[in-house]
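>>> Generate coordinates for the sequence data below:
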Amino acid sequence: MNILLTGGAGYIGSHTAVVLSQAGHEVVLLDNFCNSSPSVLERLQKILGKALPCVEADVRNTDAVERVLREYKIDAVIHFAGLKAVGESVANPVLYYANNVQGSISLLQAMQKVGVKTLVFSSSATVYGEPQYLPYDEDHPTKPMNPYGQSKLQTEKILRDLAISDADWKITSLRYFNPVGAHESGLIGEDPNGIPNNLMPYIAKVASGELPHLNIFGDDYETRDGTGERDYIHVMDLAEGHEAAISYLENCCRGFEVINLGTGKSVSVLELISAYEEVIGCKIKKFITKKRPGDLPVYYAQANKAKKLLNWIAIRSVGDICETTQRFSAAKIIA
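Okay, here's the model as predicted:
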């Protein structure tokens, strides 16, 4: 298949590009590089042994998206493009609705014009909000606690309505839990600018000396060791989940499906730090600080639906997560 990845040069998009290309698909990237770097394209070429076509454009430019769909004879789209920092979404909600919701509408308008009606949407477990029960399954009530989560849920509602209005659409919304890790080559991984919003790149930056210490936000939660627990999924497992979703849509009946992508297990902040310390062979400087407003003590996925429909499960360990993250971090320092 000819597959367009919006936001394809980003963290999850680039890893998915590798998996899809190695599975025999023709992959085209579209990215405005607001959350990524053009240098990723060179790294992808080293991994794959070939260059992937990449169009620099904003997904909100409907005409530009339409041109790409036509020029490359696209069969299906995986929609990664969007902003993803929870704190930033609280501070600037209009920016998030403009990028994430308006951008999705623009993409759908272009797809409708061309007649491309197969879509995998990059959603998030943040749509669930505070857990009514655990693990979260796809039937859990949705009540996002921030504009980022709201923007993902609003887009899902649009996609559901679209699939109801036109029976030719095939749409899967993948609700991610906590993507972490890097490609085994060390060439691509999560590389945020400045101080990271997510735990894993923060640990890596402290381990490398780029940041002085790690803040742990609270150690008195009702969890195994008092620190927050999350469902950390290796980015390559996540990427393989997208390839499985494309195969599912290629062969399934039409409509709209929501599917969790997670491991089904929780890992605490201290457990993740300890696993990283084992990889690097030394302690990471850390301090306990006060809890952040809105942080949940624990959440993790019920991933049975992905196994049933996609024939997919997460197979990589916490050790794999830490080893590949460190490999990517070390390669950046050498470069």
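>>> Could you use CA atoms for every contact and neighbour count after this?
Fine.
>>> Excluding residues flanking it in the chain, which one is nearest I315?
D237 (6.8 Å; CA to CA, 6 or more residues apart in numbering).
>>> residues in contact with whichever strand or helix holds that neighbour?
Per DSSP states H and E, D237 falls inside helix 235-251. By CA atoms under 8 Å, 6 or more residues apart in numbering, the surrounding residues in contact with helix 235-251 are 12-13, 15-16, 19-20, 76, 118, 120, 170-172, 176, 179-183, 261, 309-316.
>>> repeat that for 7 Å
Residues from elsewhere that reach helix 235-251 (CA atoms under 7 Å, 6 or more residues apart in numbering): 12, 15-16, 19-20, 170, 179-183, 261, 310, 312, 314-316.
>>> Can you tell me which of those residues are buried?
Buried by 16 or more other CA atoms under 10 Å: 12, 15-16, 19-20, 170, 179-183, 261, 310, 312, 314, out of those.
>>> just to revisit the earlier point, now, the contacts of helix 235-251 that are in helices?
Members of the contacts of helix 235-251 lying in helices (criterion: DSSP state H): I12, H15, T16, V19, L20, L310.
>>> structure for this one too, so we can compare:
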Amino acid sequence: MTLVGDGHTILVTGGAGYIGAHTVVELLGLGYAVVVVDNLVNSKKVSIKRAEEITGKKINFYEVDLCEKEALEDVFKKHQFTSCIHFAGLKSVGESVIKPLKYYYNNLTGTSVLLELLEKYACKNFVFSSSATVYGLPKSLPLKEDHSLSCVNPYGRTKLFIEEMLRDLHSSDPSWNIVILRYFNPVGAHSSGLIGEDPSDVPNNLMPFIAQTAIGRRECLNIFGGDYNTKDGTGVRDYIHVVDLALGHVCSLKKIQEKCGCVAYNLGTGRGYSVLEMVRAFEDASGKKIPYRIVERRKGDVAECYADPEKSKKELGWSASKGLQDMCKDTWNWQSQNPNGYV
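The predicted structure is shown next:
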């Protein structure tokens, strides 16, 4: 039987990261050849070794920063890419508020250099890792792809500016095929427990903070804000299993083969859970009590955010299949097998 990816070589930037590594596993499983470029600022090389262990396939890996054009071009000279999936970028909302110039330089410059080289080497098929933060403060829910776009923090603005860059690029040259994926809140881990989310510092996202508290690495979970206008006062988000998210990228590569132009899709479940609901679900999955305290809201956070995923279902043939129990169970499986992450 011919595998889907036969004859295709995919450049995956940021492929050693949390979402990148899971996507690499799915791509390899479908017969795609994969080349990973990552500067390892927010990731660890061992994730590549673990992905190879899961799949039994070889991954070409290069430790390169996208802002270093000569080093990146050396990678292009060694491989002929058919598509690129672009994950690489700084991603902390809180840090972006404190260090906006760092985020604008890294995320925008790196993407611009990457696109220049893709154009030079005739690879005009591109999947971009965007974010639901481009919707800003939601005027209505659930969020649809045609909602107005705005941002409340520099991290989100870098995603929105890159989206605009891509739309302008396609307008100037319609031979580009671009899929923009607006993620909601990725959680979970591969069922093997070999790869998962391993923040380099204090976690910025809820689930790894819960998991690290459960395993004993942190004394207490900080819940940012208990006075939102939600069911229990804590923020509500659309959590999506990282394997479902990874499969969304596979579907996007298939969409590109249809000469799709430049199009955006939400990747979410369409269901929102509060922070306290997530805590209780994780306690059930792990059998551990999660101590927590309510602290001040974080600047740039919104009360509620969840997707309308119908466009993805209709046009990509994609929908999330894993529920909250799977998300918590797989996260605990990863964390309990790797109490200190990849270290």
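>>> ok, back up a step: quick check, nearest of the ones in helices among the contacts of helix 235-251 of the first structure to S268 of the first structure?
Closest approach to S268 of the first structure among those (CA to CA): I12, at 22.5 Å.
>>> Please point out which parts of the top helix by length along the first structure sit buried.
In the first structure, assigned by DSSP H, the helix with the most residues is helix 147-165. Within helix 147-165 of the first structure, the residues scored as buried using 16+ other CA under 10 Å are 147-153, 155-156, 159-160, 162-163.
>>> count of neighbours near the equivalent of T133 of the second structure over in the first structure?
In the first structure, the residue paired with T133 of the second structure is T126, using TM-score structural alignment. If you count neighbours by other CA atoms under 10 Å, T126 of the first structure ends up with 22.
>>> With M200 of the first structure instead?
For M200 of the first structure, using other CA under 10 Å, the count is 23.
>>> And for G194 of the first structure?
G194 of the first structure has 9 nearby residues by other CA under 10 Å.
>>> Need the counterpart of it in the second structure.
Using TM-score structural alignment, G194 of the first structure sits opposite D201 in the second structure.
>>> cool, A244 of the first structure as well?
By TM-score structural alignment, A244 of the first structure lines up with C251.
>>> how much space is there between that match and E310 of the second structure?
Per CA to CA, to the nearest Å, C251 of the second structure is found 14 Å from E310 of the second structure.
>>> Can you pick out the residue with more neighbours from the two?
Neighbour count, other CA under 10 Å: between C251 of the second structure and E310, E310 has more, with 20 against 15.
>>> mind checking how far that one is from V236 of the second structure?
According to CA to CA, E310 of the second structure stands 20 Å off from V236 of the second structure.
>>> Next: V97 of the second structure.
21 Å.
>>> wait, what's in contact with the nearest residue to I164 of the first structure once chain neighbours are set aside?
In space, I164 of the first structure comes closest to G255 once its chain neighbours are excluded; the distance is 7.3 Å by CA to CA, 6+ apart. G255 of the first structure makes contact with A163, A167, W169, K170, I171, according to CA under 7 Å, 6+ apart.
>>> any idea what the third one aligns with in the second structure?
So that's W169 of the first structure. By TM-score structural alignment, W169 of the first structure lines up with W176.
>>> ok, that match to L115 of the second structure distance?
Applying CA to CA to W176 of the second structure and L115 of the second structure gives a distance of 11 Å.
>>> picking that back up, V97 and V236 of the second structure: who's more crowded?
Comparing V97 of the second structure with V236 by other CA under 10 Å, the one with more neighbours is V236, at 24 against 16.
>>> Now which residue in the first structure aligns to the more buried one?
By TM-score structural alignment, V236 of the second structure lines up with E229.
>>> And for K49 of the second structure?
Under the alignment (TM-score structural alignment), K49 of the second structure maps onto E42.
>>> I'd like the next helix or strand past the strand or helix carrying that match.
Assigned by DSSP H and E, E42 of the first structure belongs to helix 39-48. Following helix 39-48 of the first structure in sequence order, the next helix or strand is strand 54-56 (DSSP H and E).
>>> Which other helices and strands does that next one contact?
strand 26-31 (3 or more CA pairs under 7 Å, 6 or more residues apart in numbering; DSSP states H and E).
>>> what's the matching range in the second structure for the strand it packs on?
On the second structure, the counterpart of strand 26-31 of the first structure by TM-score structural alignment is residues 33-38.
>>> Check stretch 255-272 of the first structure too.
On the basis of TM-score structural alignment, stretch 255-272 of the first structure is assigned to residues 261-278 in the second structure.
>>> for the matching stretch, which positions count as buried?
Going by 16+ other CA under 10 Å, stretch 261-278 of the second structure has these buried residues: 261-276, 278.
>>> Show me the strands in the stretch 1-150 of the first structure, by range?
2-6, 26-31, 54-56, 76-79, 118-124 (DSSP state E, counting those that start in this stretch).
>>> what packs against the fourth one?
Applying 3+ CA pairs under 7 Å, 6+ apart, one finds that strand 76-79 of the first structure contacts strand 2-6, strand 118-124.
>>> same check, this time on the first one
Other helices and strands packing on strand 2-6 of the first structure, by 3+ CA pairs under 7 Å, 6+ apart, are strand 26-31, strand 76-79.
>>> Nearest to V206 of the first structure, out of the ones you listed?
Per CA to CA, nearest to V206 of the first structure of these: strand 26-31, 29.4 Å.
>>> average gap between that closest one and the second structure?
Mean deviation of strand 26-31 of the first structure relative to the second structure after superposition (mean CA distance after the TM-score superposition for the first structure): 0.6 Å.
>>> Residues touching that strand, excluding its own?
The contact list for strand 26-31 of the first structure (CA under 7 Å, 6+ apart) reads 1-9, 17, 21, 52-58.
>>> How far off centre is that strand?
16 Å (CA atoms, centre = their mean, to the nearest Å).
>>> Distance-wise, check H170 of the second structure relative to F128 of the second structure.
With CA to CA as the criterion, H170 of the second structure and F128 of the second structure are 13 Å apart.
>>> Please apply the same query to L181 of the second structure.
6 Å.
>>> And G29 of the second structure, by the same measure?
21 Å.
>>> Comparing the two, which residue is more hemmed in?
Remark: of G29 of the second structure and F128, F128 carries more neighbours, 23 against 17, as counted by other CA under 10 Å.
>>> List the contacts of that one.
Contacts of F128 of the second structure by CA under 7 Å, 6+ apart are I85, H86, F87, V179, I180, L181.
>>> Setting aside sequence neighbours, what's the nearest residue to the fifth one?
What it means is I180 of the second structure. Sequence neighbours aside, A264 is the residue nearest to I180 of the second structure in space, at 4.4 Å (criterion: CA to CA, 6+ apart).
>>> I'd say that neighbour and V179 touch.
Yes: counting by CA atoms under 7 Å, V179 is a contact partner of A264 of the second structure at 5.8 Å.
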